[in-house]
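Peer 1: dropping the sequence and predicted coords here.
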Amino acid sequence: MRAIQITEFGGPEVLHEAELPDPVAGPGQLLIRVDAAGVNYADTHTVDDSYLSRAALPLVPGGEVVGRTPDGRRVVALLTGNGGYAEQAVAPERLAVELPPGITDGQALAVVVQGLTAWHLLRTAARLAGGESVVVHAAAGGTGSLAVQLARAYGAGRVIATASSKDKRDLALELGADIAIDGGPEELRERLIEANGGHKVDVVLEMTGGPVFDASLAALAPFGRLVTYGMASRVPATPIQAARLMGRSRSVVGFWLAHCLSRPGMYHEPIAELLEMVGDGRLRPQIGGVYPLAEAARAHRDLRARRTSGKLVLDVTGRE
């Protein structure tokens, strides 16, 4: 089968097309003929081995696919580990979801990792209450663009989006943000408070790290929650002393989707809700680019350079 494989860690340049043996499904696993694979920012960390879980070489990146099972069912599936950038993939049966009619490949892929992440950021980690203010960093990205919409649907009082360009900020406004501001770290604390009418904010969804994390924490109101779910800048935040949290009654909550996969009610049920919202138009996944499988490196370059918005998809069938 055709696949994208890495045999050394590094940047997008280590992603190469290769012919590999077809995978074989074992007990409790499902073989999927892949139509499309999702590209996530976490994949870039896997490729340079800077993610939360360490990777072993050689490997085929990619953690989500949509395609057909041997008995003809169309499913979207989360993979445990990697293997998605390929013509065939093996997924745990428990992490495969049969798709309802009318859901496109891109929509399905947007839901299974980024949509599920956005759902848990708001529902599970932040425990958003009606009327609270929510800051969504990288609001035009795959997770951010869905989090903006979900925050609005779940009763946020004010949705504050940040993004790096006017076009991305305009998209966030179109998706339901009340205000969109530049997400650069310089004077970010002051801009967040100003965007909230001069008041500190209740919830921040943060995936950049470094000075953006620091400024976001400083902008939290008493009993505010900062949920950190990424390390896009690859720059560590300032170490947090207990007094910084106690003195303002603030919370920092870490979130990693992997911890939801084996817990009852944290996978299939949220995905079913998200697919229903997509089907009836309440949730609009943004497809930011479709790349041929062979151009996975270009997708990674565009993603790391912040040239993209929404969900990135690899077309495995050659229809792109």
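Peer 2: It's in.
Peer 1: alpha carbons only for contacts and neighbour counts from here, please
Peer 2: Will do.
Peer 1: isn't Val235 right up against Phe213?
Peer 2: No: contact criterion CA atoms under 8 Å: Val235 and Phe213 do not qualify, at 9.9 Å.
Peer 1: looking only at neighbour counts, state which of the two leads.
Peer 2: The residue with more neighbours, out of Val235 and Phe213, is Phe213; 26 against 13, by other CA atoms under 10 Å.
Peer 1: another one to put next to it:
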Amino acid sequence: MRAVLCKAWGPPESLVVEERPTPRPGPGQVLVGVKACGVNFPDTLIIQGKYQFKPELPFSPGGEVAGTVLALGEGVQGFAVGDRVIAATTWGGYAEEVVAEAGRLIPMPDGMDFPVAAAFTLTYGTSHHALKDRAKLQPGETLLVLGAAGGVGLAAVELGKAMGARVIAAASSEDKLALCRAHGATDTIDYSREDLRERIKQLTDGRGVDVVYDPVGGDYSEPALRGMAWNGRFLVVGFAAGRIPSLPLNLPLLKGCAIVGVFWGAFTRNEPQRNAANLAELMQWIGEGKLKPHVSATYPLERAADALNDLLRRKVQGKAVLLTGR
């Protein structure tokens, strides 16, 4: 099988495509023939040795795939060869075949194609866990989403609307904000030309926002925190801007707000039953048409570096997906 390999820590250009032996599923595992693999910001970190997990070299990046079951390990029940599935893998997905834990597979809904399925789990799982479990977002509350045209950001926009919130989307260009409005944003902020803090004040009549969803970090975190309402919740999701901000801790004191961390991967391992219930709810919403994952670009395996660099340069709206051609 072909696989994109990280043989040494480095940038996307250091990745290579090579033939590798087909892996074998062990007890409780499933071999998945990969049709599509989602491209996510953690992939850019894991190949540099900067992510929470550091696989043994060489390895393939890629944490979410969609494909068909090729073989079952000992003791696996509930799946059969040929089933269409979505699998969370943490890494290993940039390949034609990958072994996944059976407990981290979910059946693909009828009518869902492989690229959309591969673009769904990580972004919507992260954003759903953030808004439901960590922020406890309520109908009628105001949600501000930073980096709102990116993968997790656009998912948060859609989920915020589905959960009955007023959604303010913040992004860096009008075309990105137009996409956010098409996916449910009520109001928008172009923080490339507008003052983020002042615009929050204008849109909320000085009250502030109840929840901030921040996958960006950098220079945008502090003004967003200053725009919080009383009893607000500031969700720390990631640092796509490349810099982890230092926030003045007097702000949560003065505003009576909370800074809350979001780590969906750890949640899936520590609370698998709650995660399974969340995924079931997401699948229901997909079936009801409440959620429409947006895939803006697809690439063959050989162009994995291009996909990652486009993600780093913020050229990707919604999700980018690798296709194996199988």
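Peer 2: Nice, I can see it. None of these values were measured; they are calculated from a predicted model.
Peer 1: can you give me the TM-score here?
Peer 2: Superposed pair, TM-score by TM-score structural alignment, normalised by the length of structure 1: 0.94. Supporting alignment: 315 aligned residues with a CA RMSD of 1.6 Å.
Peer 1: for the equivalent of Gly325 of structure 2 over in structure 1, grab the count of nearby residues.
Peer 2: Superposed on structure 1 with TM-score structural alignment, Gly325 of structure 2 falls opposite Thr317. If you count neighbours by other CA under 10 Å, Thr317 of structure 1 ends up with 14.
Peer 1: gap between the corresponding residue of structure 1 for Leu291 of structure 2 and Ile271 of structure 1?
Peer 2: Matched by TM-score structural alignment, Leu291 of structure 2 corresponds to Leu283 in structure 1. Leu283 of structure 1 sits 12 Å away from Ile271 of structure 1, going by CA to CA, to the nearest Å.
Peer 1: which one's more surrounded, the two?
Peer 2: The neighbour comparison of Leu283 of structure 1 against Ile271 (other CA under 10 Å) goes to Leu283, with 22 against 19.
Peer 1: how about the more buried one, what does it touch?
Peer 2: The contact partners of Leu283 of structure 1, by CA atoms under 8 Å, 6 or more residues apart in numbering, come to 146, 149-150, 274, 277.
Peer 1: among these, who's most crowded?
Peer 2: The member of these surrounded by the most neighbours (other CA under 10 Å) is Leu146, with 30 neighbours in all.
Peer 1: give me the aligned partner of that one over in structure 2.
Peer 2: Counting by TM-score structural alignment, the partner of Leu146 of structure 1 is Ala155.
Peer 1: tally up the residues packed near the residue nearest to that match when sequence neighbours are not counted, please.
Peer 2: Spatial nearest neighbour of Ala155 of structure 2, excluding adjacent residues (CA to CA, 6 or more residues apart in numbering): Tyr124 at 5.4 Å. For Tyr124 of structure 2, the neighbour count with other CA under 10 Å is 24.
Peer 1: tell me which residue of structure 1 lines up with Val209 of structure 2.
Peer 2: Looks like Val209 of structure 2 aligns to Val201 there (TM-score structural alignment).
Peer 1: that match: neighbour count?
Peer 2: Applying other CA under 10 Å, we find 29 residues neighbouring Val201 of structure 1.
Peer 1: which parts of structure 2 are helices?
Peer 2: Using DSSP state H, the helices found in structure 2 span residues 41-46, 114-118, 121-128, 151-162, 174-182, 196-203, 221-226, 250-255, 264-270, 272-287, 304-312.
Peer 1: adding distance to Pro58 of structure 2, write those out as a markdown table.
Peer 2: Formatted as a markdown table, these follow (distance: least, CA to CA, whole Å):
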| stretch | distance to Pro58 of structure 2 |
| --- | --- |
| helix 41-46 | 12 |
| helix 114-118 | 23 |
| helix 121-128 | 23 |
| helix 151-162 | 27 |
| helix 174-182 | 36 |
| helix 196-203 | 42 |
| helix 221-226 | 35 |
| helix 250-255 | 43 |
| helix 264-270 | 22 |
| helix 272-287 | 29 |
| helix 304-312 | 16 |
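Peer 1: and Val236 of structure 2, what does it touch?
Peer 2: By CA under 8 Å, 6+ apart, the contact set of Val236 of structure 2 is 213-215, 259-262.
Peer 1: that should have said Asp219 of structure 2, apologies.
Peer 2: Pro245.
Peer 1: also Leu144 of structure 2?
Peer 2: In this structure, Leu144 of structure 2 makes contact with 167-170, 209, 211-213, judged by CA under 8 Å, 6+ apart.
Peer 1: what residue in structure 1 is paired with it?
Peer 2: Taking TM-score structural alignment, the alignment pairs Leu144 of structure 2 with Val135 from structure 1.
Peer 1: and the gap between Thr317 of structure 1 and Glu190 of structure 1?
Peer 2: According to CA to CA, Thr317 of structure 1 stands 48 Å off from Glu190 of structure 1.
Peer 1: do Trp119 of structure 1 as well
Peer 2: 28 Å.
Peer 1: one more: Pro285 of structure 1?
Peer 2: As judged by CA to CA, Pro285 of structure 1 and Glu190 of structure 1 stand 31 Å apart.
Peer 1: give me the more crowded residue out of the two.
Peer 2: Legend: neighbour count by other CA under 10 Å for Pro285 of structure 1 and Glu190, higher for Pro285 (24 against 16).
Peer 1: wait, isn't that one in contact with Ala110?
Peer 2: Yes: using CA under 8 Å, Pro285 of structure 1 makes contact with Ala110 at a distance of 6.3 Å.
Peer 1: got any residues that touch both of those two?
Peer 2: Common neighbours of Pro285 of structure 1 and Ala110 (CA under 8 Å, 6+ apart) are 142, 311.
Peer 1: need the nearest residue in space to the residue opposite Leu121 of structure 1 in structure 2 once aligned, chain neighbours excluded.
Peer 2: Structural alignment (TM-score structural alignment) places Leu121 of structure 1 against Ala130 in structure 2. Using CA to CA, 6+ apart and skipping the chain neighbours, the partner closest in space to Ala130 of structure 2 is Val262 (5.9 Å).
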